[in-house]
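Chemist: when you get a sec, could you give me coordinates for this:
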Amino acid sequence: MLAACRGVDSSLFFHPEGERGAARSARETSAKEVCMRCPVRAECAAHALAVREPYGVWGGLTEDEREELMGRARTRLISAAPSGAPAAGPGSGAT
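Modeler: Coordinates of the predicted model:
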């Protein structure tokens, strides 16, 4: 399967330096529209989360949305850890 973004100008998915507010929101909305019709959207989002991709719209998720999801996952790991035991996860030293 081919990704829906294949052949689309990558500037749609990555913000130019200094882009803010309405311009950024409009570009992200357009990028997400491409993602929503993509047959590999879930795989793309999973990849971006797995490698902690810091930039762009991947699998329909913006940088901020991915960061929020990662923060929620960290919170769940910490709250699920037995009392007094460190939570396993990135940077914890646990394998």
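Chemist: going forward, measure contacts and count neighbours with C-alpha atoms only.
Modeler: OK.
Chemist: just the helices in this structure please.
Modeler: Per DSSP state H, the chain has helices spanning 21-36, 41-50, 63-80. These are given in chain order.
Chemist: what's the closest of these to L2?
Modeler: L2 lies closest to helix 41-50 among these, at 10.5 Å (C-alpha to C-alpha).
Chemist: about what we covered before: M1 is nearest to which of the helices of the chain?
Modeler: Between M1 and the helices of the chain, the tightest spacing by C-alpha to C-alpha is seen for helix 41-50, at 11.0 Å.
Chemist: for comparison, sequence B:
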Amino acid sequence: MSRLPGRAEHHWLWQEDAACRELGSRLFFYPTGEQRAEREARDAAAKEVCALCPVQRDCLRHALEVGEPFGVWGGLTAHERRELRRAGAGRRALRSTG
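Modeler: Just a heads-up that it's a prediction; the model follows:
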């Protein structure tokens, strides 16, 4: 008898349909030493990609569930996700995304 949990593709399969899949990580994660104005512009560009993404909710749900500490996920920056969690809205966001 196996005690392994079994297949788990369902945890990441949504990523195959992500709008950012072929864009690389530079747009979504800030480099060391990035200035505030540059970060704001990069975050805004990343959020534009997220706004058109068919799996935006899945992405945000993932980031909230695992406590992703960096980058833009599901259209929110790490700071914005921390604020959601701090306000207790993260649980509500997870429930409303199905």
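Chemist: ok so, going back, now the helices of the first structure in a markdown table, with distance to F13 of the first structure?
Modeler: Converted to a markdown table, the helices of the first structure look like this (distance: least, C-alpha to C-alpha, whole Å):
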| stretch | distance to F13 of the first structure |
| --- | --- |
| helix 21-36 | 6 |
| helix 41-50 | 13 |
| helix 63-80 | 10 |
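Chemist: residue contacts, C20 of the second structure?
Modeler: V49, C50, C53 (C-alpha atoms under 8 Å, 6 or more residues apart in numbering).
Chemist: just give me the match in the first structure for it.
Modeler: C20 of the second structure is assigned C5 in the first structure as its aligned equivalent, the criterion being TM-score structural alignment.
Chemist: roughly how far does that match sit from G18 of the first structure?
Modeler: From C5 of the first structure over to G18 of the first structure the distance is 24 Å, taken as C-alpha to C-alpha, to the nearest Å.
Chemist: measure the counterpart of V34 of the first structure in the second structure to R85 of the second structure for me?
Modeler: Taking TM-score structural alignment as the criterion, the aligned counterpart of V34 of the first structure in the second structure is V49. From V49 of the second structure across to R85 of the second structure, the span is 23 Å (C-alpha to C-alpha).
Chemist: all set, thanks.
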